[in-house]
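In: sequence? don't have it. structure:
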């Protein structure tokens, strides 16, 4: 069986790191991770790079520890394919920068770099990466290349959106899936730069938005969608038979061509689904605690930021209940981002269910509803193309919600197989 070729576009905080670990720990027949492209999001892009490099640094230590202790080495996908790592967008397209460091901490990983500094490599690789804000004078002309041959990633000096296009161009059409688990700025930049190449993608799978649940940063918006609503709306517009019907104004990017070779195949994992997939603290401790005591670098490193997240959730539970913060015995964290990677590994299994061709639009300009996923809850019938007979809009309908050739065509994932087992299954794959 040929592996799923994927690109992961990410702003590495806690659940992003778990998603990356899940992909890298897959078998060589399940996942071929071509590229990890970094974007701002939970934290600034510099901290995202430090977190990503630290992840590979810890995995080098982990694989050596497993081999030295006679344990199954695992991580076949990582050891066989060695992904590219590229730095991308520092800020949203047309909007004010928002970060979620209030939740994951200013480093995105619950203070792991100060609490466990032995797992953070020195900043010796930085000059090997694209740096949008650095001048050439800041990079010494005789800078060494201290990247060991056994390093588990390949650094890129190109911006992430160009690396995305490069991977799509160098692989056959409809063979590479992009899994986007942060703001969609890199994807929007790639699509604007070369829409024909971008539409060679097999599928774009995103953790973004909410349909029927409350938002997690505003009453109506989920963080990734809110953080760059213009980028989200521009990516969604590529699913439409008429992208101009939903694409928002954007000062920094040009409009899409009138005709495109195909529509984007977009699958969304909104909060409605991801919130229900949980990692329980007691189960996490039972599976990783012994490994931590035995000296596993990965277990020791990840315990720092995962337990910081459990404590954060504990305080939120207590605040929601109107109580002072106290010890809660059974705490869960939602596996928002890992669920997208889990889908890539297990999509062949029965139990995944989706609603196809939903006209979901993203509010890119609303004062109170920026980043909101808007759906038409009216029960009016949509006429056929023939019935429209050249009309631009259906009578009494604004913005083309009932026009058969307008609007987006999004696939919304609504159900997964064995929801209650996924948290434990993921942890076993990553750590055991």
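Out: Received the coordinates, thanks. None of these values were measured; they are calculated from a predicted model.
In: contacts and neighbour counts: CA atoms only from here.
Out: Will do.
In: wait, what's in contact with residue 426?
Out: 22, 342 (Cα atoms under 8 Å, 6 or more residues apart in numbering).
In: Sticking with it, tell me its helix or strand.
Out: helix 422-431 (DSSP states H and E).
In: Ok, residue 49 next?
Out: helix 45-68.
In: And that helix, what does it pack against?
Out: strand 31-38, helix 297-320 (3 or more Cα pairs under 8 Å, 6 or more residues apart in numbering; DSSP states H and E).
In: Tell me the first helix or strand C-terminal of that helix.
Out: Assigned by DSSP H and E, the successor of helix 45-68 is helix 76-81.
In: Any figure for the gap between the nearest residue to residue 154 once chain neighbours are set aside and residue 195?
Out: Nearest residue to residue 154, sequence neighbours excluded (Cα to Cα, 6 or more residues apart in numbering): residue 84, at 4.5 Å. Distance, residue 84 to residue 195, using Cα to Cα, to the nearest Å: 22 Å.
In: try this one next to it:
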């Protein structure tokens, strides 16, 4: 391999990356779409579940957010386990268990059972997203990761595009079938595919390039060698305990908390916000809810691709967070005007979703190995506590004031803080320069 001409090695690597992206990304996107739908379908179930079970907006806000408490406690152990036993076993276990838990949500009868199952959903899903982020570092070098992350993270938006109309259809057409309410069918029908997908993970997902039957041995070896060389050349942190003392890990954690607050808001509250602006009918709400996520998908892919092209990450994330802040604040201010509020919500989704792929390119530039497994999980688990704070804040705001506006202002403030921090700090870390053999 080392005796091959640079141009030949570059061609070999590019073909390997192309095959990996083609084979892995669609499957991982499909898995995350299932995970995201099962995580946030409670937002659609809420449209009739609350009245059926006599739950308040605050109870819903706590239940929606308590998912992230379970997520927080089990995120780091799950990712460290992935580093030891591999992605196939870890992601299969996660997918099957969250699918079963989602199905059981159909039999929630009390506030306590609602909280317990939402907490357990977080426990079971813990490690999936950071696990995939870590898994992709086993396949792609740093200068490709913003774009690769962007392609994978279109799953956020695709879940919104697919999940909204699907949930709307189930809620509109399945009520009363076999004696179950529409929201019960929502949990059942959207949980079963996850169990089946977990079995597919065991059958089809390779752990690393050397395990992929669709790569030649030369491609797999070149890809592995490229990543090993990159890690040594950039002196990345390998030790998890040492990573915990790195200010960049904690800076990224604070940034992610702010960014996730916006994502949790559009995930759990978009159906309610759409209903609040005057749009009626579950299926119609589902269709309209897809609009912000369609726009966010395009923004996510473009921002990740442009970041890789320019080699710049920090400002791409900062401007996205600023757009998110403006969009969320405008949604709160315009909540009484349906068209304007939906336009503002779409702007918010563009900024929120565009921030994710470029954000995750940052910690991957200074962490590798066990440090990456643990560090990425720490950032994701603590940052995702915003997924508890934001829904609770908006739920409380809605119950006290009758409108979600003040809660949206709070979340907009978090996004603004992320933008200010990113504009203020110097370079955190730059994507590794491609070597001559892999530069094309």
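Out: Looks like it came in fine. Everything quoted here is computed from the prediction, not taken from an experiment.
In: Can you give me the TM-score here?
Out: Remark: TM-score between the superposed chains equals 0.23 [TM-score structural alignment, normalised by the length of the first structure]; 171 aligned residues with a Cα RMSD of 7.3 Å.
In: returning to what we had before: the residue nearest to residue 154 of the first structure against residue 52, yeah?
Out: No. Using Cα atoms under 8 Å, residue 84 of the first structure is not in contact with residue 52, being 11.4 Å away.
In: The two: who's more crowded?
Out: Between residue 84 of the first structure and residue 52, residue 52 has the larger neighbour count (other Cα atoms under 10 Å), namely 24 against 18.
In: Point to the residue nearest the middle of the second structure.
Out: residue 156 (5.7 Å; Cα atoms, centre = their mean).
In: Pull the contacting residues for it.
Out: With Cα under 8 Å, 6+ apart, residue 156 of the second structure has these contacts: 32, 33, 36, 293, 297, 353.
In: Tell me if I'm right that residue 13 of the second structure and residue 221 touch.
Out: No. Counting by Cα under 8 Å, residue 13 of the second structure does not reach residue 221; the two are 9.4 Å apart.
In: higher neighbour count, these two?
Out: Legend: neighbour count by other Cα under 10 Å for residue 13 of the second structure and residue 221, higher for residue 13 (25 against 16).
In: ok, and for stretch 280-291 of the first structure, which residues are buried?
Out: 280, 281, 284, 287, 288, 289, 291 (16 or more other Cα atoms under 10 Å).
In: Point me to the helix or strand that includes the third one.
Out: Per DSSP H and E: residue 284 of the first structure is located in helix 281-294.
In: and residue 170 of the first structure, which of the helices and strands packed on helix 45-68 of the first structure is closest to it?
Out: strand 31-38 (11.1 Å; Cα to Cα).
In: Isn't residue 259 of the second structure up against residue 417?
Out: No. Using Cα under 8 Å, residue 259 of the second structure is not in contact with residue 417; the gap is 9.3 Å.
In: Residues that sit against both of the two, list them.
Out: With Cα under 8 Å, 6+ apart as the test, residue 259 of the second structure and residue 417 reach no residue in common.
In: okay, the two: which has more neighbours?
Out: Shown here are residue 259 of the second structure and residue 417; by other Cα under 10 Å, residue 259 has more neighbours (34 against 20).
In: tell me which element the residue nearest to the centre of the second structure is part of?
Out: Applying DSSP H and E, one finds residue 156 of the second structure within helix 145-173.
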